[in-house]
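Visitor: Turn this into a model:
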Amino acid sequence: MMNTNSNTEKSVLVTGGAGFIAVHCILQLLNAGYRVRTTLRDLNREPAVRAMLREGGVEAGERLTFIKADLSSDAHWDEAVKDCTYVLHVASPTPKLNFKHEDEMIIPAREGVLRVLRASKDAGVKRMVLTSAIGAIVYGHPKQTAPYDEAVWTDTTHAPAYQKSKTLAERAAWEFMKSEGGNLELAVVNPAAVMGPVLGPDYSHSIYLVKNLLTGKMAGCPKINSCFVDVRDVADLHLRAMLDPKANGERFIATGGESIWLAEVAKMLKANLGDKAGKVKAMQLPNIVLRIAALKDPMVKSMVPLLGMQMNLTSAKAIELLGWSPRSPKDAILAAAESLIRLNLL
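Guide: Take a look at the predicted model:
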């Protein structure tokens, strides 16, 4: 995205500024010349966010401002969106492993989206881009090998709690737009498992897959299949969805290519990282091993519904409509691994 002087007059709100995708969105917005405001639940995180941006090559200075706001409260959202042309609503409750009831994830996700939409509409924001997930697309369907596209929605009667929360939050956003959106525009990005370079200790839960392989924490690879996408391309797609007239009212899957099995990810690390991948075990584990481990480990339990599922998706829509051009899954995975090693985060 080009840095044009006209952008310096425009402010963009990015919610949840300490998050992995959010920091990369802020980086690209600053590089494109925008002024950025970002929300944090705790303003003590500001130095950490600025440090991650520095790691990404940008000294943000006063072009970036911070405001305290929480998705579970009405406070400060009016102030957060004031004078912003665009809003990237990236913040979302992260997956909880030890929740007592799924509403602990569903309610904050859905209510949070509606709070930000309402405030954006009232402030005269032109367009909001919502970060949803492929979790709002791929669950609860009969097995299929054809790639899923944006016309498909997760069947929430059969979805795990986190994926259910993403689905219901995105559905609530589209409902809001239909009933009371006014002049506000909405576009949605649904990323696959997000890889790419980490800039500090905050990164997506998907990257723990790579971390756990590199540290030898995984005794082998469960039979899990996923699409992968580089965080830099996810951020680029957010900017395209923010600016392109054709993106209004559309959802866009973000994947760097066809889905691959976890054992292939392990082999990729071994083939490309030499000694640094010495602890990686590329053997495929029998499903029963995972089912037994799931009895004790909530992280493992969350993987059980995915065993043997073909999770293939297509980004043809983003590529054709918005000219998006993502890196390969291999590049995204290796960038994640190399950055974890470089920043001593293993």
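Visitor: all contacts plus neighbour counts: C-alpha atoms, from now on.
Guide: OK.
Visitor: Pull out the buried positions in the helix or strand containing Lys267.
Guide: Using DSSP states H and E, the element containing Lys267 is helix 262-273. Judged by neighbour count (16 or more other CA atoms under 10 Å), helix 262-273 contains these buried residues: 262-266, 268-270.
Visitor: One more sequence to fold, the one below, so I can look at both together:
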Amino acid sequence: MNEHDIEVLVTGGTGFIAQYCILALLNRGYRVRTTVRSLAREAEVREHLRAGGTDPGDRLSFFAADLNADAGWAQAMAGCVYVMHGASPTPTGQHSSEEAWVRPAVEGNLRVLRAARDAGVRRVVLTSAFGAICAGHQRMSRPFTEADWSDLNGKQIWPYQKSKTLSERAAWDFIAREGQGLECSAINPVAVLGPALGADYSHSIRLIKNLLDGQPGSPKINSGFVDVRDVADLHMRAMTDPAASGERFLAIAGDSMWLADVAKVLKNRMGDAGARVSTRVLPDWLVRLGALKDPALRGAVPLLGLNLNATSEKARRLLGWSPRPREEAIVATAESLIRLGLLDHS
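Guide: Model prediction:
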């Protein structure tokens, strides 16, 4: 069976990673289906895909399906050989309860896996997160690997990290106990950068936007980075490579970076567009003080001074994955924000 005869379902077609997975699949010749909560967003998704260089035409079809309900999933899966499952419920509001994060994430994963099994899907590639690996640990003297799981008994666990950890664990438990031969791979990306396709972009891209918009400095926070195009490429490899079945893969390009070093890349590489970037490191006491009033800073406090380095050695060795340098991902993100007119010039 060649690619042109194979249907692949990508869940959550409005998502940043999902849209790049759709682009990668279309460019490889697959027929693609995607789920959205509302079919009213089809035009927006198609517009983003065209911005990404591909007009899918009738090789892409849309299905209405919500992670919180069974309706639509059987129809979306019917006849699919593979599923890339990246849809994830995101509660709105700064103070959403832990329950509002965790239950829909766990039940959503199980709903998708059950539908995939019942439809005779060969393999599901699950988009998990670094948040299922790195949270709750004491300071590490080595890079994180796929063998690590977030310690939910540790300090300062965010509802997002808990939801990603418990939903990925639930997926693996389902595969072991009820999968009936359904294969699964998981991708655990760090902060995902790369060219934005429109005004609806990922949380990680906001880091770059804030620097370009002239935020007064960066807290002493460390993060890994990876380009969304390489994350999509890793999904493609995990979908078809026999070595990927039953495995999870960390997606990171090179070593992690301090945010002030990200600022330096922008300052050095973006010319006039980087003029407002501050390479100053904000003192920890100032960040703690600001966090008393600003909920957005509150999440930064437990990360101050914490090295969150990780390694993608496994993906490179088993799947031949070779991501572009982190600096390239940073610059591509910045260039796309400029091109789309998304920077604040006030």
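Visitor: re the thing from before, return the list of helices and strands in contact with the helix holding Lys267 of structure 1.
Guide: helix 329-342 (3 or more CA pairs under 8 Å, 6 or more residues apart in numbering; DSSP states H and E).
Visitor: What range does the helix it packs on cover in structure 2?
Guide: Alignment of helix 329-342 of structure 1 against structure 2: residues 326-339, by TM-score structural alignment.
Visitor: Could you find the counterpart of Ile224 of structure 1 in structure 2?
Guide: So, by TM-score structural alignment, Ile224 of structure 1 is matched to Ile221.
Visitor: That match against Leu297, yeah?
Guide: No - using CA atoms under 8 Å, Ile221 of structure 2 makes no contact with Leu297, being 11.4 Å away.
Visitor: can you list the residues that contact the match of helix 329-342 of structure 1?
Guide: Contacts with stretch 326-339 of structure 2, where a contact means CA atoms under 8 Å, 6 or more residues apart in numbering, come from 193-197, 205, 208-209, 212, 225-227, 253-254, 262, 265-266, 269-270, 343.
Visitor: Report the distance from it to the chain centre.
Guide: Relative to its chain's centre, stretch 326-339 of structure 2 lies at 17 Å (CA atoms, centre = their mean, to the nearest Å).
Visitor: average gap between it and structure 1?
Guide: With mean CA distance after the TM-score superposition for structure 1, stretch 326-339 of structure 2 departs from structure 1 by a mean of 0.6 Å once superposed.
Visitor: Okay, and the residue lying farthest from the centre of structure 2 sits in which element?
Guide: In structure 2, the residue that sits farthest from the middle, by CA atoms, centre = their mean, is Trp285; the gap is 30.8 Å. Assigned by DSSP H and E, Trp285 of structure 2 belongs to helix 284-291.
Visitor: What span of structure 1 is that helix aligned with?
Guide: Against structure 1, helix 284-291 of structure 2 falls on residues 287-294 (TM-score structural alignment).
Visitor: what does the matching stretch rub up against?
Guide: Contacts with stretch 287-294 of structure 1, where a contact means CA under 8 Å, 6+ apart, come from 222-223, 300-302, 304, 307.
Visitor: Inside helices: which ones of these?
Guide: 300-301 (DSSP state H).
Visitor: between the contacts of stretch 287-294 of structure 1, which is closest to Ala282 of structure 1?
Guide: Pro222 (9.8 Å; CA to CA).
Visitor: List the contacts of the spatially closest residue to that closest one that is not a sequence neighbour.
Guide: Distances taken as CA to CA, 6 or more residues apart in numbering place Leu285 nearest to Pro222 of structure 1, at 5.1 Å, with adjacent residues excluded. Residues counted as contacts of Leu285 of structure 1 (CA under 8 Å, 6+ apart) are 220-223.
Visitor: can you rerun that using 6 Å?
Guide: Contacts here follow CA atoms under 6 Å, 6 or more residues apart in numbering; on that basis Leu285 of structure 1 touches 220-222.
Visitor: So which of those wins on neighbours?
Guide: Neighbour tally across those (other CA atoms under 10 Å): the maximum, 25 neighbours, falls on Pro222.
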